[in-house]
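Q: sharing a sequence plus its predicted fold:
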Amino acid sequence: MSTQTAVISHSLFSDEDANLWKAGKLFRAYDKLGSHVIELDGEQGTYFAVWGPSAKSVSVIGNFNGWDHGAHPLNARWDSSGIFEGFIPRVKSGTIYKYSIETQSGDLLDKGDPFARLWETPPLTASIVWDTYYEWDDADWMKVRSKHNGIDSPYSVYEVHLGSWKKPKGTESLSYRELAVDLVDYMKEMNFTHVEFLPVMEHPYFPSWGYQITGYFAPSSRFGGPQDFMYLIQELHKAGIGVILDWVPSHFPTDAHGLAQFDGTHLYDHEDPKLGFHPDWKSAIFNYGRNEVRSFLISNALFWLDRYHIDALRVDAVASMLYLDYSRKEGEWIPNKFGGNKNLEAISFLREFNEAVYREYPDTMTIAEESTAFEGVSRPTYVGGLGFGMKWMMGWMHDTLGFFKNDPIHRSHHHNSLTFSLVYAFTENFMLPLSHDEVVHGKGPIIDRMPGDDWQRFANMRTLYGYMYTHPGSQLLFMGNEFGQTTEWSIDKGLNWTLSETAPHKGLKKYVADLNKAYRETPALYAQAYDPQGFEWIDGGDNQNSVLTYLRKGKKGNELAIVINNLTPTVRHHYRVGVPKAGTYKLLINSDAKEYGGTGAQEFKPVKAVESEWNGRPFHLEITVPPLATVVFVYAGK
């Protein structure tokens, strides 16, 4: 038996906290559960609290008591909350520990703390006593971030996997502190408004990209500690860059030290595999109908917004949560109480999650990765929606990449692949994603889906991005897409940064940086991105020439952008484009500029509108449209 002081009966839980936990309404549970260094009766130590309602007993084991299962048993609360708790003197920050849980059958399970703020670096699996105190230096950002996160603000996202963005020493990843220099500088150079991190929460299996989480309240210790990750976020904020985290409430892995069979029962998931097992990822599905699980998950979402100043949460795999028959055949799923395939408990949970986020942090954003036609994903809950701020536009991504795969000679027959998205573009607040999912599992890099010789491939890539950035909605590019990574993404090898400094990749990177800048500085491209008033076809039907022209409009009458996409390598001479106003139009961006790797044949001077009807408008511009190019003009006044 250890000579350590015995557990002292103590509680951070009030009766109200316990009742809220049981009711699924304790949304700051991280203040109560887990390990907390406190002072009790003049002595420092750590208070532990864990939920295990079916456990016979729960003890704390660790490097402070020789991992002795009988040394420090916690006390079961007198109520029906299922909480075991207690104070252990002289246990300090940095102590390594687990919970030893005795099940009803007498088995002993060694489990990590679901609320741990720090974990050992995998493959080690213990939790570490830690706090999240930090003296933040991002007050300027926090005061005005509503202007950066608003639905009428520019939103241009760079998606990053922290462990493979840059590997200067072969297989070794940059630390949070190193990223706070290199990544921040790169974000400023490339003019993105936000960075989105694939899940940073602790995960045992690196090749899961972070989507198989065991430590929901801890950033991965592979790259540093909690305060190091806070420093990275702070430096991004000081550079004027918002931070989005991928959040994964859709499933969790069944590793022995994690949430699965936590107290010997299906505590966090459903016992029936038709409800509790995910066939795609071979993982467990949260029981969204269990109140304590809702308290756990919503507390986790708020934790990152609270303690880490995160600006937005992108919720992974929402479609898998919404449908009981997702990836299941007939007979492999259980209908809801009405006999349908919708997961009513998950839908209720998602609505409550969004309400909690926007109530507590109204200047943040929630974004759904949702791949079906489920109605109202980004509509308020009070009108029956799920309450997200944005939704990924997966249909746009599939149709657009499918179109660009075609040889330009055949594109006239596939013109509707690009125009179709505007049929439903304003049914949700859409984000246009070219994400990590498009460069894995044998799909290859985006550049390999562009037809033609090298010049045409890169011209196609620039036109794809020009079309993307001028389409209604916001946009997201996965790392490497901005300079034309030539191999499929590998978390072991990382990106080939040598390419980014050689032609034609360097030109593409310069184009994306300038495209981001132009987008951020042009209200016509973002101020009404989710409003049909912000878009108007000029000519969406010129499939014979494979030219797509449209008007983007800001909130002010003079905020106009004229977009011309030439989707073939044929130069269009004397091409007329109808415009609504008399006056001068000046070039905003030309993807065919020589500095980007284009022909540079056209040097566009300000163009004066001709008073002659075209495309049903009283004026028109007449220009020569470069090959495989996006050209954007903005109204410059009379």
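A: Okay, I see it.
Q: alpha carbons only for contacts and neighbour counts from here, please
A: Fine.
Q: which residues does Asn343 contact?
A: With contact taken as Cα atoms under 8 Å, 6 or more residues apart in numbering, Asn343 is in contact with Met321, Leu322, Tyr323, Leu324, Asn336.
Q: quick check: closest non-adjacent residue to Gly616.
A: Excluding the flanking residues, the one nearest Gly616 by Cα to Cα, 6 or more residues apart in numbering is Gly578, at 7.0 Å.
Q: A further structure is provided below for comparison with the first:
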Amino acid sequence: MQTNEYLELETEDAIKRFHSGENFYSQHVFGYHQEDQDGETGFVFRVWAPNAQQIWLVGTFNDWDESLPMEKNEVYGYWEVFTGKPSENDLYKYKVRQADGRVVYKIDPFAIAFEKRPDNAAVIHHVPEKKWKDGLWYGRKKRSNFFQRPINIYEVHASSWKHHEDGTPYSFADLKEELIPYVKKMGYTHIEFMPLMEHPLGASWGYQLIGYFALSSYYGKPEEFQDFVEACHKENIGVFVDWVPGHCCINDDALPKYDGTPQFEYENPDRAANIRWGSVNFDLGKPEVQSFLISSALFWLEMYHIDGIRVDAVSSMLYLDYDDGPWEPNHEGGNRNYEGYYFLQKLNAVVKLAHPEVIMIAEESSSDTQITGLIESGALGFDYKWNMGWMNDVLDFYKMDPAFRKDHFNLITFSFMYMMQENYILPLSHDEVVHGKRSLMHKMWGDRYKQFSQLRNLYTYMIAHPGKKLLFMGSEWGQFLEWKYDEGLEWRDLDDPMNNSMQHFTTSLNALYKEQPALWELEESYDTISIIDADNRNDSVLSFIRKSKKKKDFLIIILNMTPVERQDFPIGVPYQGSYKEIWNTEMQEFGGTWKEHNPDQLTEEVPFKEYPYRIKTVVPALGALILQPDKIKIPRKRPSAK
């Protein structure tokens, strides 16, 4: 059999699997590929557009004319053309005569590179095969259980972290030299990027995509991002990327009505229209769309060695009534979007089968569907869910005048009631510092000193609360201005002693988090926490214990939510002995006024709440303390009678 015949058989099999929803590497058959045909080396271009009347390949190599008509495979509805003309950096599009005869220039859905926006032609670019040097990182990942390891995420918008003096954003070559050392210095375990895929409008922050296989040219070349991830892994930093499979950019030259009919989107116009975000919803029940999207997810995991994906807007894929427009109940009369539900289960099953060590994260705001856990139990199969309820409650509380906090104390204690229902990430993300919501620093009540005090209190509460952590860039030093997607962060803030001290505080807190197994080792179980006092509304002081696998290694967390210093404040403890203060948010080095820690505290044989002993300490106004057992007596278990 000739080589061309083998290629034809492989292509036919791949396209059959694409149509059945089981081709998870569909970029290997669609898009452009260099091939030899009849002794000639050239490119094969393929695109799926079953209802188009005619398609031409047009580009800089043929002056954008109709000299390269594509031929349709009537059985499988794809078009292809073989040509020897294109070369590196040539631009191209597909000129599509749609089902109704309208002629539109369309992007290549499988392109791996585009020209810089606002233009959007695909670019012929061959990424050299990389010899990765991150084997040690992968080995450690496979040997460890990420549920029982610290995860502290620094969320980044790649083009607004820092700008050059001329106002141009950093590329990944630049970020490799500056962002990685910064994240290492700050002590974060992972970087999470807002979407890096090609998008035509910067104001969408990357959440309205056109190129599901393309790194945005705004950020540099694909090989630069590969090098960035490799460099992160060498410094023991993981990399997550946001990804948007629910909806896509509405632009006429992108995916919507690609062949003139609802090809990627739902046929029902009410279901296809995403009114809230001005985009188009994918038909997640269509097998070809499943192949397309899951191929995109695996492409990013394997092409760039990223360590996890955060799936955006999961609720919009789960509920028919999530959007603002009209909707129809499902066949059972409910609001469940079964196509989205089963697609997300399929996505997680495929990813976990191929890459069990990858972390799958859902940004999801409801409580009607089990998001994390085994698919066999009815869950979607994600590893983590953003805890949006915790985030909303906590920020509402910290914005409040302390005089009223005693009446709303449940805002910071309610999460203890449901904290084990899912595997959670506690997010203080980009969504909370834009559109007039104010920065985290600016949300805090009071004058500037009190704002910094409360920000330190809030971050200590987040680190001490069960769940993995996420903080948006700039929040680590208390940037006062809201985030602006088209400008760099306010790095000049760090010339201010208060901002500089805040940054040092966050660095120290991140180090404490990694050093203390009690803050992450047992997070899958209620054994990780014991509440000391969550009912002290009048004083508005919350206290609880975080525990590790070793009985003697635990931490006592005390949070004062008022601007009143609490003298001789009683705290219940489980064991007799002495307790040492290892964390005080009001130390001078952090921007507070305290020069020395509280002295070690000896227990009194006085019961407190459910605890047989108590200690007394001074709790700073708007401050947070963490105490550690120093010399304690743990009773031995008596042997059972035989």
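A: Cool, the structure landed. Only a predicted model underlies this, so the values are computations on that prediction, with no experimental measurement involved.
Q: TM between them?
A: With the length set by TM-score structural alignment, normalised by the length of the first structure, the two chains reach a TM-score of 0.95; 628 aligned residues with a Cα RMSD of 1.9 Å.
Q: ok, the contacts of Asn343 of the first structure vs Gln485 of the first structure, which is closest?
A: Met321 (32.7 Å; Cα to Cα).
Q: for the equivalent of Ser295 of the second structure over in the first structure, grab the count of nearby residues.
A: Ser295 of the second structure maps onto Ser299 of the first structure when the alignment is built from TM-score structural alignment. Applying other Cα atoms under 10 Å, we find 24 residues neighbouring Ser299 of the first structure.
Q: tell me the SS of the residue nearest to Gly616 of the first structure?
A: strand (DSSP: H, G, I helix; E, B strand; the rest coil).
Q: just to revisit the earlier point, scan the contacts of Asn343 of the first structure and report the most crowded one.
A: Busiest of the contacts of Asn343 of the first structure [other Cα under 10 Å] is Met321, holding 25 neighbours.
Q: who's in contact with the aligned partner of that residue in the second structure?
A: In the second structure, the residue matched to Met321 of the first structure (TM-score structural alignment) is Met317. If you count contacts by Cα under 8 Å, 6+ apart, Met317 of the second structure has them with Gly246, Asn337, Gly340, Tyr341.
Q: now, which of those residues sits nearest His233 of the second structure?
A: For those, the nearest to His233 of the second structure is Gly246 (29.6 Å; Cα to Cα).
Q: tell me the spacing between the residue mapped onto Phe420 of the first structure from the second structure and Thr369 of the second structure.
A: Under the alignment by TM-score structural alignment, Phe420 of the first structure pairs with Phe414 in the second structure. From Phe414 of the second structure over to Thr369 of the second structure the distance is 19 Å, taken as Cα to Cα, to the nearest Å.
Q: go on, Asn281 of the second structure?
A: 20 Å.
Q: quick one, which of these two is more surrounded?
A: Taking neighbours as other Cα under 10 Å, Asn281 of the second structure and Thr369 compare with Asn281 leading, 25 against 15.
Q: which residue sits closest to that one, ignoring its sequence neighbours?
A: Nearest to Asn281 of the second structure is His247, by Cα to Cα, 6+ apart, at 4.2 Å.
Q: just Met394 of the first structure next, same as before
A: The nearest residue in space to Met394 of the first structure (Cα to Cα, 6+ apart) is Ser371, at 5.7 Å.
Q: what are the ranges of the strands in the stretch 451-600 of the first structure?
A: Per DSSP state E, counting those that start in this stretch, the stretch 451-600 of the first structure carries strands over the ranges 474-478, 535-539, 547-553, 560-566, 572-579, 584-590.
Q: if you compare the ones you listed, which one is most tucked away?
A: strand 560-566 (a mean of 26; mean count of other Cα atoms under 10 Å).
Q: and it against the second structure, how far off on average?
A: For strand 560-566 of the first structure, the mean deviation from the second structure after alignment is 0.7 Å (mean Cα distance after the TM-score superposition for the first structure).
Q: the second structure: matching residues for that strand?
A: Residue span in the second structure matched to strand 560-566 of the first structure, by TM-score structural alignment: 554-560.
Q: quick one: contacts for the alignment partner in the first structure of Arg117 of the second structure?
A: The pairwise alignment with the first structure assigns Arg117 of the second structure to Pro122, based on TM-score structural alignment. Counting by Cα under 8 Å, 6+ apart, Pro122 of the first structure touches His203, Pro204, Tyr205, Arg222.
Q: and Pro122 of the first structure, how close does it get to Gly597 of the first structure?
A: Taken as Cα to Cα, the span from Pro122 of the first structure to Gly597 of the first structure is 44 Å.
Q: circling back to that earlier point, now name the helix or strand holding the match of Arg117 of the second structure.
A: Under the criterion of DSSP states H and E, Pro122 of the first structure resides outside all helices and strands.
Q: on average, how far is the lengthiest helix in the second structure from the matching bit in the first structure?
A: Counting residues, the longest helix found in the second structure (DSSP state H) is helix 497-515. Compared with the first structure after fitting, helix 497-515 of the second structure deviates on average by 0.9 Å (mean Cα distance after the TM-score superposition for the first structure).
Q: output the contacting helices and strands for that helix.
A: Helix 497-515 of the second structure sits against helix 172-186, helix 448-464, with contacts defined as 3 or more Cα pairs under 8 Å, 6 or more residues apart in numbering; DSSP states H and E.
Q: highest mean neighbour count out of the ones you listed?
A: helix 448-464 comes out most buried of these by mean count of other Cα under 10 Å, with a mean of 22.
Q: so that one corresponds to what in the first structure?
A: Using TM-score structural alignment, helix 448-464 of the second structure pairs with 454-470 in the first structure.
Q: who touches the matching stretch?
A: By Cα under 8 Å, 6+ apart, stretch 454-470 of the first structure touches 404, 432, 447-448, 450-451, 475, 504, 508, 511-512, 515, 519, 525, 552, 563, 565-567, 569, 591-592, 597-598, 628-631.
Q: how far off centre is the match of strand 560-566 of the first structure?
A: 28 Å (Cα atoms, centre = their mean, to the nearest Å).
Q: for it, give me every contacting residue.
A: Residues contacting stretch 554-560 of the second structure (Cα under 8 Å, 6+ apart): 457, 461, 464, 518, 539-548, 619-629.
Q: go with 6 Å
A: Applying Cα atoms under 6 Å, 6 or more residues apart in numbering, the external contacts of stretch 554-560 of the second structure come out as 518, 541-547, 622-628.
Q: and stretch 34-50 of the second structure, by the same measure?
A: 30-33, 77-84, 259.
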